[in-house]
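Chemist: only geometry, no sequence info:
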């Protein structure tokens, strides 16, 4: 009997330890940093599929979007952050709010489907944004572009979703070299970053977008392979992103895996450990 009591006590202590570990991890993730693994190529070559990073949630303060979604399909669990932290939602405001800077790489909550996206903010509240012949114009002025060679990668399935890259040099076979033109784009505040070009597509020429107050305009650096604010707000299109939907800023890649899982350490990219993002 004494042995049974000791066993029950050990089990209870283990349950309490796991519970408090989860509580502490949840608080840490909600307040300070959120892990994010890049699932798509929309931010190449700044971010590659399989890059793993922590998002700084202190950069812009806190809103309902600061709480993580809890999605465990295997257990039938799908709890939106709105249900957890809905008390913070309202009037498009934030607690301890800070404003993003043009050019920041930001994880935000999609206004319709609740998925976390990562893009670069190019349009601030009140700005006009337009694409003309593939060139970004902000408030009627073209951004500065400088040719920066060619971005190359192997045509192969990438990441856990097994996506293949799009290539400027046409349809290439598996194992062949996939090429994209690379340019250095300099925004009005002087921040420079790489962008890629694949082909002429519908969003190379757009009408004029006027960014509403309290909203931001986001684009992917891989311009021809990015669903972003150029697409009207739908379950897929992003549209203008409200201030309260910002989650945090991405500053640095922690490590990067070229394989189907971050646990496949033999596929880690040795040149991307703790790489600073521009």
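Modeler: All right, it came through fine. Since the model is a prediction, treat every value here as computed from it, not as a measurement.
Chemist: Could you use CA atoms for every contact and neighbour count after this?
Modeler: OK.
Chemist: I figured residue 160 hits residue 260, correct?
Modeler: Yes. Proximity of residue 160 to residue 260 meets the contact threshold set by C-alpha atoms under 8 Å, at 4.4 Å.
Chemist: Now find how far off-centre stretch 55-75 is within its chain.
Modeler: 13 Å (C-alpha atoms, centre = their mean, to the nearest Å).
Chemist: Can you pull up the most central residue in this protein?
Modeler: residue 118 (1.6 Å; C-alpha atoms, centre = their mean).
Chemist: Which element, helix or strand, includes it?
Modeler: strand 116-123 (DSSP states H and E).
Chemist: Repeat that for residue 137.
Modeler: Residue-wise, residue 137 maps onto strand 135-138 under DSSP H and E.
Chemist: Residues contacting the next helix-or-strand element following that strand, please?
Modeler: Going down the chain from strand 135-138, the next helix or strand is strand 141-142, by DSSP H and E. For strand 141-142, the external contacting residues (C-alpha atoms under 8 Å, 6 or more residues apart in numbering) are 135-136.
Chemist: got another, please set it beside the one above:
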């Protein structure tokens, strides 16, 4: 039989192993990659509710918002920072309410950004667009929150086909991505926004269902986002579940495992 000393030693080793594992996981999350679940439909059809991804925190360097539990609170601005590129899909800290958002970077410092009749203009030039067919999804409750999708062909009954017009947009640096249209809205026609130095302009790909930089912070919008609020770049969907729980394996989207984000 094992002696009491052996048993105690085994317990100590087990505790040490757990502590080391937690430390390694904490360092990994703090310095390299942060897990992120997609909770809303603002980035459809690039990102779907229930997509799980890791945010690359090394892409733009580190700020006080890049580390959990205030570990990087000593950082003033950014360290080892590198500029994001137009078209990046970025997780950032909302400048006012402290929530983490994920949107596409549209405007760089000094850019002039405007929407006219649903068309994006950057520095007074309309971006190239081309028809992308129709994005279709089932009208049903989505994700743990159980929200219902918005449909261009509304009203749609439960179990019906919810449709949105898809358009492919090519940004000035050549990044091509899809956007969705639900309706004509006030956000389809905006004033000219000039992006201040050290800030960025973000928009959701699901243009009529996104709280983004088109809406000022005073109206509970996102407004311009400071560089230091950027947490990291989303590069790839690791896993995706269409159901209310990750354990509902029959709702897993096999075609989205390790899918590159474009």
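Modeler: Nice, I can see it. Note that this is a predicted model, so its numbers are computed, not measured.
Chemist: Can you calculate the TM-score here?
Modeler: Overlay of the two chains. TM-score (TM-score structural alignment, normalised by the length of structure 2): 0.94; 261 aligned residues with a C-alpha RMSD of 1.6 Å.
Chemist: ok so, going back, what does the strand holding residue 118 of structure 1 correspond to over in structure 2?
Modeler: Mapped onto structure 2 using TM-score structural alignment, strand 116-123 of structure 1 spans residues 100-107.
Chemist: Are we agreed that residue 218 of structure 2 is in a helix?
Modeler: Yes. Counting by DSSP: H, G, I helix; E, B strand; the rest coil, residue 218 of structure 2 is part of a helix.
Chemist: Now check residue 86 of structure 1 against structure 2: what is it aligned to?
Modeler: So residue 86 of structure 1 corresponds to residue 73, using TM-score structural alignment.
Chemist: Once you drop chain neighbours, what's closest to that match?
Modeler: residue 64 (4.6 Å; C-alpha to C-alpha, 6 or more residues apart in numbering).
Chemist: The counterpart of residue 208 of structure 2 in structure 1 - how many residues pack around it?
Modeler: By TM-score structural alignment, residue 208 of structure 2 lines up with residue 224 in structure 1. By other C-alpha atoms under 10 Å, 20 other residues sit near residue 224 of structure 1.
Chemist: Make sure residue 224 of structure 1 is indeed in a helix.
Modeler: Yes. According to three-state DSSP, residue 224 of structure 1 belongs to a helix.
Chemist: Isn't it up against residue 199?
Modeler: Yes. Here residue 224 of structure 1 reaches residue 199: they are 6.8 Å apart, a contact under C-alpha under 8 Å.
Chemist: any idea how far the match of residue 208 of structure 2 lies from residue 113 of structure 1?
Modeler: 22 Å (C-alpha to C-alpha, to the nearest Å).
Chemist: for residue 38 of structure 1, same thing?
Modeler: 18 Å.
Chemist: can you pull out the strands in the stretch 151-278 of structure 1?
Modeler: 177-186, 192-197, 209-210, 215-219, 241-242, 246-256, 275-276 (DSSP state E, counting those that start in this stretch).
Chemist: So which other helices or strands are in contact with the longest one?
Modeler: Right, strand 246-256 of structure 1. With contacts defined as 3 or more C-alpha pairs under 8 Å, 6 or more residues apart in numbering; DSSP states H and E, the packing partners of strand 246-256 of structure 1 are strand 51-56, strand 105-109, strand 275-276.
Chemist: ok, now the fourth one?
Modeler: Using 3+ C-alpha pairs under 8 Å, 6+ apart as the contact criterion, the elements in contact with strand 215-219 of structure 1 are strand 116-123, strand 241-242.
Chemist: Same check on the last one?
Modeler: Using 3+ C-alpha pairs under 8 Å, 6+ apart, the elements in contact with strand 275-276 of structure 1 are strand 246-256.
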